[in-house]
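> Here is my input; please provide its structure:
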Amino acid sequence: MLVTSCDHELSTVENVKFSEALKYEFVGLQDGSALQEFLTDQAARMGVRFQYRVRLPSAEAVCRMVERKVGVAILPIATATRLTHVSAIRMAELDELWASRKLLICTQSFADLPSYAQHLVNHLRDDTVNGVDRGQS
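So this is what the prediction gives:
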């Protein structure tokens, strides 16, 4: 999801192309973040370089800076949705095939996992986390 301040030019759109978002300065996660590396690779494939205004250690810090109009950000939907309850931010879905990722949990035998690991897997497999539809696995 693209995250913007409430009065940003893109705050009223429901969907946005990655190429359009790249026209703005970004607030990103710090070096080494898997998400930022992935986004940097996607931008490089388009021949574009990210314009980072600042890079921060957490999604919460990113949203605070977005709220203060430092730039825009791209965050996972569950994270962005959770943070809309504590920050004055807006979300727009990225209109790109690669923007929807399917994450998998792999184990040789679920029954052989310790009970705490089974509880974790069950929690992660819940269809709804914080009101966000996560789909079926």
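
> alpha carbons only for contacts and neighbour counts from here, please
Will do.

> Packing partners of the helix or strand hosting residue 62?
Assigning secondary structure by DSSP states H and E places residue 62 in helix 59-67. Applying 3 or more Cα pairs under 8 Å, 6 or more residues apart in numbering; DSSP states H and E, we find helix 59-67 packed against strand 2-5, strand 26-29, strand 73-74, helix 77-83, strand 89-94.

> contact partners of stretch 67-84?
Outside stretch 67-84, the residues that touch it by Cα atoms under 8 Å, 6 or more residues apart in numbering are 1-6, 8, 21, 24-28, 35, 53, 59-60, 62-63, 65-66, 87-91, 129-130, 132.

> Just the buried ones from those residues?
In terms of neighbour count (16 or more other Cα atoms under 10 Å), the buried residues within the contacts of stretch 67-84 are 1-6, 8, 21, 25-28, 35, 59-60, 62-63, 65-66, 87-91.

> before we move on, back to that, just want the angle from the helix holding residue 62 to strand 89-94.
100 degrees (axes from the mean of the first three to the mean of the last three Cα atoms, to 10 degrees).

> tell me the contacts of residue 116?
Not one residue lies near residue 116 by Cα under 8 Å, 6+ apart.

> Give me the distance between it and residue 1.
From residue 116 across to residue 1, the span is 31 Å (Cα to Cα, to the nearest Å).

> Please apply the same query to residue 126.
Remark: distance between residue 126 and residue 1 (Cα to Cα) = 21 Å.

> can you check residue 119 too?
Taking Cα to Cα, one finds residue 119 at 28 Å from residue 1.

> Now do the contacts for residue 2.
Per Cα under 8 Å, 6+ apart, neighbours of residue 2: 16, 21, 72, 73, 74, 75, 91, 92, 93, 94.

> tell me the contacts of the last one?
Listed by Cα under 8 Å, 6+ apart, the contact partners of residue 94 are 1, 2, 15, 16, 17, 18.

> how many neighbours does the closest residue to it other than its chain neighbours have?
Nearest residue to residue 94, sequence neighbours excluded (Cα to Cα, 6 or more residues apart in numbering): residue 16, at 5.2 Å. Applying other Cα atoms under 10 Å, we find 17 residues neighbouring residue 16.

> do residue 96 as well
When neighbours are defined as other Cα under 10 Å, residue 96 has 12 of them.

> this one as well, want them side by side:
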Amino acid sequence: MSLELFIAVAEERNLTHAARRKHLAVSAVSKRISELEEQVGSPLLVRFARGVSLTPAGQSLLFYARQVHETLKRLDNELSEFASGVKGHIRIHAITSALSQFLPQDITRFAALYPNIRFDVEERVGSAIVRAVAEGKADLGIITDSTRSQGLETVPYRRDELAVVVPAGHPLVSSSRLHFEEILEYELVGPHADSSVHTLISTAAEAAGKPLKLRIRISSFDAICRVVSAGLGIAVLPRSVVQPYRKNYQLRAITLQDPWAKRSLQLIFKKHDFESPTLRTFIDSLTACEE
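As a prediction, this is how the structure comes out:
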């Protein structure tokens, strides 16, 4: 390709060295450069006894030639990956809500279509996820819209709804809807202090001017349901997380009317990483599942 040959000449500043680099005769290199100059309609090189330098037209052509060369190289890599089936390795850091509700099923669905892609999935709190993506330790993060994305690219993923979880026989069990302020007189079973749910309920309690009566902190949603079932407090959890435990643990999920109880989960990534066909295909799959 003439542009690729011109790049070699421009970088070597010598026709002989460029010819050796491209495994061509010097006369062939000189002929191709002359043909380029004829197409451009302007000299590209100033020739000296021991080398060459670029004219202003040559400098301009070098700039665009490198861009074209890089674009074609990325295109070739991308098409070759798709030709043999999308392959790769995606590192995901996600909050507990995403891991407990949506992500496992979405990965399973995607893996059925692209079995050559490997996944590393880690559970983290929102702020740690943002940091990991920004530092390149994760390719993709899943956080709530209440967590600041610090300039990373974001796209909507799913929505969830927080509900008040109470055991059988609790004074609130007959309620159909509640405001968060109404539950503050009861002892709570809460998630760990860095979780997005804890941040929300702490902020809401502060706004109501009342303290959180946190009796127990547990990081696992499953364990929270078990502890609530044992009568050690009530909790605020995503409604769909509670659903599998309602019958066996005799739990009731009561609608929480506060606006912050309806949350948007978001995918976060670096713009540069989105150029990877593997990650882009996976993100497209996740956003197509948005409800």
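
> Residue 7 of the first structure -> the second structure?
Aligning on TM-score structural alignment places residue 7 of the first structure opposite residue 169 in the second structure.

> quick revisit: from the contacts of residue 94 of the first structure, which is closest to residue 99 of the first structure?
residue 1 (8.2 Å; Cα to Cα).

> If we ignore the residues flanking it in sequence, what's nearest the closest one?
Leaving aside its sequence neighbours, residue 1 of the first structure sits nearest to residue 93 (Cα to Cα, 6+ apart; 4.8 Å).

> thought that neighbour was touching residue 18?
No - using Cα atoms under 8 Å, residue 93 of the first structure is not in contact with residue 18, being 9.7 Å away.

> Which helix or strand contains residue 36 of the first structure?
Counting by DSSP H and E, residue 36 of the first structure is part of helix 34-45.

> so that helix matches what in the second structure?
So helix 34-45 of the first structure sits over residues 196-207 in the second structure, by TM-score structural alignment.

> rewinding a little: what's the mean distance for the helix holding residue 62 of the first structure versus the second structure?
Aligned to the second structure and superposed, helix 59-67 of the first structure gives a mean residue distance of 0.5 Å (mean Cα distance after the TM-score superposition for the first structure).

> now that helix: which residue numbers in the second structure?
So helix 59-67 of the first structure sits over residues 221-229 in the second structure, by TM-score structural alignment.

> okay, the contacts of residue 94 of the first structure in a markdown table with distance to residue 98 of the first structure next?
Formatted as a markdown table, those follow (distance: Cα to Cα, whole Å):
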| residue | distance to residue 98 of the first structure |
| --- | --- |
| 1 | 12 |
| 2 | 14 |
| 15 | 14 |
| 16 | 13 |
| 17 | 11 |
| 18 | 10 |
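
> if we can go back for a sec, distance to residue 106 of the first structure added to the helices and strands packed on helix 59-67 of the first structure, as TSV?
Output for those, formatted as TSV (distance: least, Cα to Cα, whole Å):
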stretch	distance to residue 106 of the first structure
strand 2-5	29
strand 26-29	27
strand 73-74	27
helix 77-83	21
strand 89-94	28
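
> closest one to residue 49 of the first structure among the ones you listed?
Here strand 26-29 is closest among these (Cα to Cα), at 11.0 Å.

> what lines up against residue 261 of the second structure once you look at the first structure?
Alignment note: residue 261 of the second structure maps to residue 99 in the first structure; criterion TM-score structural alignment.

> What is the burial count for its match?
Residue 99 of the first structure has 13 neighbouring residues, counting by other Cα under 10 Å.

> now swap in residue 28 of the second structure and tell me
Neighbour tally, residue 28 of the second structure, other Cα under 10 Å: 12.

> again with residue 247 of the second structure
For residue 247 of the second structure, using other Cα under 10 Å, the count is 10.

> Figure out the helix or strand that it lives in.
Counting by DSSP H and E, the element that carries residue 247 of the second structure is helix 246-249.

> What is the mean deviation of that helix from its aligned residues in the first structure?
Looks like 3.8 Å for helix 246-249 of the second structure (mean Cα distance after the TM-score superposition for the first structure).

> Would you mind finding the longest helix in the second structure?
helix 56-83 (DSSP state H).

> Specify, as a residue range, where that helix falls in the first structure.
Using TM-score structural alignment, helix 56-83 of the second structure pairs with nothing in the first structure.

> Show me what counts as buried in that helix.
Buried residues in helix 56-83 of the second structure, counted by 16+ other Cα under 10 Å: 58, 61, 62, 65, 78.

> what's the neighbour count on the residue nearest to residue 176 of the second structure when sequence neighbours are not counted?
Computed as Cα to Cα, 6+ apart, the closest residue to residue 176 of the second structure that is not its neighbour in sequence is residue 254, at 5.7 Å. Residue 254 of the second structure: 20 surrounding residues under other Cα under 10 Å.

> do the same with residue 76 of the first structure
With other Cα under 10 Å as criterion, residue 76 of the first structure counts 15.

> Could you do residue 219 of the second structure as well?
Other residues close to residue 219 of the second structure by other Cα under 10 Å number 14.

> Before we go further, it is sitting in a strand, right?
No - per DSSP: H, G, I helix; E, B strand; the rest coil, residue 219 of the second structure lies outside any strand segment and is coil.

> okay but it is in contact with residue 192, surely?
Yes - contact criterion Cα under 8 Å: residue 219 of the second structure and residue 192 qualify, at 5.2 Å.
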